[in-house]
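# coords below, sequence missing:
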């Protein structure tokens, strides 16, 4: 069923049309027939873009359920990227994988703060308003996006994920204690 001519398409919102995420694309496909894990594999910003078009499903309203899924997807992809950099065999597939992983990080950053991603323009995205976030996340993320083909960006992304995951689970533990 996926990616055929009959499948419904939506316009990518202007606020999401930033390189390297959506170069040469103006639409995204309807993946409503898939579960959230499969949908994120195909189109990481699917739910965030669709909510701007009145989509009902809002995974950021249940961060304890969905953010760990994003962390797991990241961890599944790390060995492949690590291997490509170790062998110095960076190709289009590796670059796409890096873009996907950067997308996973951005989504995890917003969803963990009960918010959807509203823009991929990092400088205008109000990342600093998020309570759960790594230190200097905006500057670090800008560097990673501009240099996603470089090993140092991959290293920085790994560090951001580690810091963010710790902050996320710390907040979850505190919330759990408060609700006792």
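Arrived safely, thanks for sending. What you are looking at is a predicted structure, and each value in this text was computed from that prediction instead of being measured.

# hey, let's count contacts and neighbours off CA atoms from now on
Fine.

# distance check, residue 159 against residue 50.
Per C-alpha to C-alpha, to the nearest Å, residue 159 is found 30 Å from residue 50.

# so which of the two has more stuff around it?
residue 50 (19 against 14; other C-alpha atoms under 10 Å).

# so how far is residue 117 from the more buried one?
Distance from residue 50 to residue 117, by C-alpha to C-alpha: 11 Å.

# ok, the nearest residue to residue 143 once chain neighbours are set aside - how many residues close by?
The shortest distance from residue 143 to any non-neighbouring residue, by C-alpha to C-alpha, 6 or more residues apart in numbering, is to residue 153 (7.1 Å). The criterion is other C-alpha under 10 Å. On that basis, residue 153 has 21 neighbouring residues.

# try it against this one:
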């Protein structure tokens, strides 16, 4: 599932801090399994630019992408905080938060459609498996990704999401 893009325009609804506030275009991008973890919301942006770019989108699967990603990144980010290198931890934390947001939406079989505070938080509030107080916790993560407390919060959100989503899937399977 690899495809190369020469230019990808970022919709106004995705030009939000802390991700693409001052950026209008991604000059070149490679859409691949790894790319989802290198550019925030790459698949969502590609889908909104042209839903026919790919024949298969990651939200069509039932995988917990974030769990796998976080298990690989968690220790290296923790180590940066341990060394008091908050500025170096900021970008990996932002990538991790973006993958977490993706996972929240992708778990419902749909892409993220906007990063504006109101639309993003409204979409997350509707999730039947969203962690408790997700709105406040996510706002904190987005405003202060270079804090160790944000790292702890994201780790807790990952654990809560994994448990709640698993329980939700089991309940749905019993119904059908």
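It's in. This one's a predicted model, so the numbers in the text were calculated from it and none came from an experiment.

# need the TM-score between these chains.
The TM-score (TM-score structural alignment, normalised by the length of structure 2) is 0.85; 167 aligned residues with a C-alpha RMSD of 1.9 Å.

# elements contacting the longest helix seen in structure 2?
For structure 2, the longest helix by residue count, based on DSSP state H, is helix 148-175. Under the contact definition 3 or more C-alpha pairs under 8 Å, 6 or more residues apart in numbering; DSSP states H and E, helix 148-175 of structure 2 sits against helix 65-82, helix 86-106, helix 134-143.

# excluding its backbone neighbours, what's nearest the residue nearest to the spatial centre of structure 1?
By C-alpha atoms, centre = their mean, structure 1 has its centre lying nearest to residue 104, at 2.3 Å. In space, and not counting its chain neighbours, residue 104 of structure 1 is closest to residue 70: 6.1 Å by C-alpha to C-alpha, 6+ apart.

# tell me how many other residues crowd the aligned partner of that neighbour in structure 2.
Under the alignment (TM-score structural alignment), residue 70 of structure 1 pairs with residue 66 of structure 2. By other C-alpha under 10 Å, 22 other residues sit near residue 66 of structure 2.

# show me the contacts for the counterpart of the residue nearest to the centre of structure 1 in structure 2.
Counting by TM-score structural alignment, residue 104 of structure 1 lines up with residue 99 in structure 2. Applying C-alpha atoms under 8 Å, 6 or more residues apart in numbering to residue 99 of structure 2 gives the contacts 36, 37, 40, 41, 65, 66.

# still contacting in structure 1, which of those?
Among these, the contacts conserved in structure 1 (both residues aligned by TM-score structural alignment, their matches' C-alpha atoms under 8 Å) are 40, 66.

# find the nearest non-adjacent residue to residue 19 of structure 2, please.
residue 40 is the one closest to residue 19 of structure 2 (C-alpha to C-alpha, 6+ apart), at 7.0 Å.

# kind regards, and thank you for your time.
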